[in-house]
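> Any chance you can model this:
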Amino acid sequence: EQLLFYNNYTNKWEGKLSYVLAHFQNIVYIIVTFVLLHRYKKLLLENYSKSTETNYSWLFQMNMICLLLFIFALVKNIYRFGSHFGFISTLRLSTSIIMLGFTCWLIFKALNAPKLFRGISSNLQLASALPSNHANPELGYFYDVKAELKKFMLEKEPYLDPDLTIKSLAHQMKMEQRELSVLINTELNMNFYEFINLYRIDKAKALLKDEKFLKLTILEILYQVGYNSKSSFNTAFKKTTGITPSAYRKKFHKKEFE
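From the prediction side, this is the model:
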């Protein structure tokens, strides 16, 4: 009787409307999640010097799986309300398999990469949304601070710390985090990750050109300049110079590699 009541309800307009609203709610959630993911990626790039691709990629993959599940459920219900029952069992089985795989994937991620689940501070804001007490260019504030920032980066080399954040850099420079964020993202037209990468790559180029460091491997050099991932270092180096670190070193030490 309960099954009969359920079937009768789902075939009425009230049941169909509830399904439509439920699917509409799901697609809104998925779209909002993609928007939040985009914001999350920008926050990571504006506040952390480590590569953020791993965190963003797995979250993006998770939302794509949710989108796939939504599509399967939508197709299943379209067939159901259209009285096409031939594929419903297959679609249900496919959805169940995807759900099982999704659950196993989440468990695998949790066991092998627990750092992915730590997230970021909810207090972080995008630089474009941060008000600046020194936004008037006539004050010359940012001109002075840019020179101070450049001097600090060259003399103190804070970028050598692989865990450097914009918060810790602002603390070292004894200035407000929001002012430093606005300076880098607005005045220098780059995010914090790109800004730190410039100094790390310049340092790596200097080490690769110097004969005193010929005995150091590429791996040892990338650790010395603040990277902790070979793939991130190679990607950033090639993006800046157009060639790999090994090829760059050979340009200046051809005899040693002949």
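> switch to C-alpha atoms for all contacts and neighbour counts from now on
Fine.
> the helices in the stretch 51-200 of the chain, which residues?
53-81, 88-112, 141-156, 166-173, 177-182, 192-209 (DSSP state H, counting those that start in this stretch).
> Return the list of helices and strands in contact with the fifth one.
Right, helix 177-182. Applying 3 or more C-alpha pairs under 8 Å, 6 or more residues apart in numbering; DSSP states H and E, we find helix 177-182 packed against helix 166-173.
> circling back: pick the most buried one from the helices of the stretch 51-200 of the chain.
For these, the largest average neighbour count (mean count of other C-alpha atoms under 10 Å) is found in helix 177-182, namely a mean of 22.
> Return the distance of that one from the chain's centre.
Taking C-alpha atoms, centre = their mean, to the nearest Å, one finds the center of helix 177-182 at 20 Å from the center of the full chain.
> Go ahead and name everything in contact with it.
Defining contact as C-alpha atoms under 8 Å, 6 or more residues apart in numbering, one finds that helix 177-182 is touched by 46-47, 127-128, 130-134, 166-167, 170-171, 192.
> Distance from the longest helix along the chain to the middle of the chain?
Using DSSP state H, we find that the single longest helix of the chain is helix 13-47. The chain centroid and the centroid of helix 13-47 are separated by 18 Å, computed with C-alpha atoms, centre = their mean.
> swap in stretch 192-204?
In terms of C-alpha atoms, centre = their mean, the centre of stretch 192-204 is found 18 Å from the chain centre.
> and for comparison, fold this next one:
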Amino acid sequence: MGATSVLSFIYFLVHLILVIRYRSRAEQKLKYFYSSIEDKSLHWINIFIIGLLLVVILDSIAGIIFVSSGIYEVSVINLLFLLALTWYIGYNGLIQRPISENLHDFQLQKETNRQEQSSNHTEYEELKKRLLAIIEEKKLYQDEDVSLRILSEYMDVPIKKVSHLINQYLDTTFYNLMNTYRIDMFKEKVKKGELEQKTILALALESGFNSKATFNRVFKQNEGMTPSQYVSASG
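The predicted structure is shown next:
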């Protein structure tokens, strides 16, 4: 492998690490803004990562072939692959532009946390009461598409302040807060005997969950048992 191929390998390896770190952080940040994140999946970044790995492999093969026989065709294939990969990530990036903007807002919000923490404690106590009252009165958690921005509009409070309120004063994320309400609603429906006419999945969907897989995963994380086990124990 020539010096150019080695440098290319190092270059792509560094970018792979950066992309993996970005994806992990971005998925965590989604929970600060959305109550359901499954339909905002960043799995397309996995394709991008795999694509970069293939580029590295093709580039290495091109270097070996060039050294041994001076053939350039593999480099052309490599270039075309890079163009396709660039189009792919650009297309998916445009589709998820609103998510990117929200993540940027979150970065700004974190930078102002120190200033927010020095704000009047009484003000945030009042805001907390308003926030919980609005969630319960409007039953926002039943809407699978509810977001932090929607909640901030109901409260008529800047989204950064609402985010700070949930993260610092309630010590949770918007995602976890909404799912806690959803689980409580599901449990209440079970206690009322609604399973006599409906399925577990039907009650989960009515409570605000958007899929069986999400409901099962979140329920087990919060309750330490599956929904079926909970229903059996309740009976």
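> returning to that earlier point: out of the contacts of helix 177-182 of the first structure, flag the one nearest to residue 208 of the first structure.
Ranked by distance to residue 208 of the first structure (C-alpha to C-alpha), the contacts of helix 177-182 of the first structure are led by residue 192 at 24.3 Å.
> so what's the closest one up against?
Applying C-alpha under 8 Å, 6+ apart to residue 192 of the first structure gives the contacts 45, 46, 47, 48, 49, 166, 181, 184, 185.
> Aligned to the fifth one, what sits in the second structure?
Under the alignment (TM-score structural alignment), residue 49 of the first structure pairs with residue 35 in the second structure.
> rewinding a little: distance to residue 32 of the first structure for the helices of the stretch 51-200 of the first structure - can I get that in JSON lines?
Listed next are the helices of the stretch 51-200 of the first structure as JSON lines, based on distance: least, C-alpha to C-alpha, whole Å:
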{"stretch": "helix 53-81", "distance to residue 32 of the first structure": "11"}
{"stretch": "helix 88-112", "distance to residue 32 of the first structure": "20"}
{"stretch": "helix 141-156", "distance to residue 32 of the first structure": "35"}
{"stretch": "helix 166-173", "distance to residue 32 of the first structure": "27"}
{"stretch": "helix 177-182", "distance to residue 32 of the first structure": "26"}
{"stretch": "helix 192-209", "distance to residue 32 of the first structure": "25"}
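> So which of these is nearest residue 227 of the first structure?
Per C-alpha to C-alpha, nearest to residue 227 of the first structure of the helices of the stretch 51-200 of the first structure: helix 192-209, 8.0 Å.
> That closest one vs the second structure, average distance?
Superposed on the second structure, helix 192-209 of the first structure shows a mean distance of 1.0 Å to its aligned residues (mean C-alpha distance after the TM-score superposition for the first structure).
> what's that helix aligned against in the second structure?
Under TM-score structural alignment, the match for helix 192-209 of the first structure is residues 174-191.
> Closest to residue 74 of the first structure out of the contacts of residue 192 of the first structure?
Out of the contacts of residue 192 of the first structure, the member with the shortest distance to residue 74 of the first structure (by C-alpha to C-alpha) is residue 45, at 35.6 Å.
> Make sure the closest one is actually in contact with residue 52.
Yes - using C-alpha atoms under 8 Å, residue 45 of the first structure makes contact with residue 52 at a distance of 7.2 Å.
> Comparing these two, which shows the higher neighbour count?
residue 45 (23 against 16; other C-alpha atoms under 10 Å).
> measure the more buried one to residue 242 of the first structure for me?
Per C-alpha to C-alpha, to the nearest Å, residue 45 of the first structure is found 22 Å from residue 242 of the first structure.
> ditto for residue 101 of the first structure
Using C-alpha to C-alpha, residue 101 of the first structure is found at 40 Å from residue 242 of the first structure.
> now swap in residue 158 of the first structure and tell me
Counting by C-alpha to C-alpha, the gap from residue 158 of the first structure to residue 242 of the first structure is 25 Å.
> out of the two, which sits in the more crowded spot?
residue 158 (21 against 12).
> Map the more buried one onto the second structure.
By TM-score structural alignment, residue 158 of the first structure lines up with residue 140 in the second structure.
> And residue 30 of the first structure, by the same measure?
Match for residue 30 of the first structure (TM-score structural alignment): residue 16.
> Would you confirm that its match contacts residue 48?
No - using C-alpha under 8 Å as the test, residue 16 of the second structure is too far from residue 48 to be in contact (9.2 Å).
> Residue 155 of the second structure maps to what in the first structure?
Per TM-score structural alignment, the equivalent position to residue 155 of the second structure in the first structure is residue 173.
> before we move on, what about residue 165 of the second structure?
Residue 165 of the second structure maps onto residue 183 in the first structure, with residues paired by TM-score structural alignment.
> Spatially nearest residue to residue 55 of the second structure, not counting backbone neighbours?
Take residue 55 of the second structure and drop its neighbours on the chain: the residue closest to it by C-alpha to C-alpha, 6 or more residues apart in numbering is residue 78, 6.4 Å away.
> Next, work out how far apart residue 246 of the first structure and residue 194 of the first structure are.
As for residue 246 of the first structure, its distance to residue 194 of the first structure is 22 Å (criterion: C-alpha to C-alpha).
> contacting residues around residue 133 of the first structure?
residue 179.
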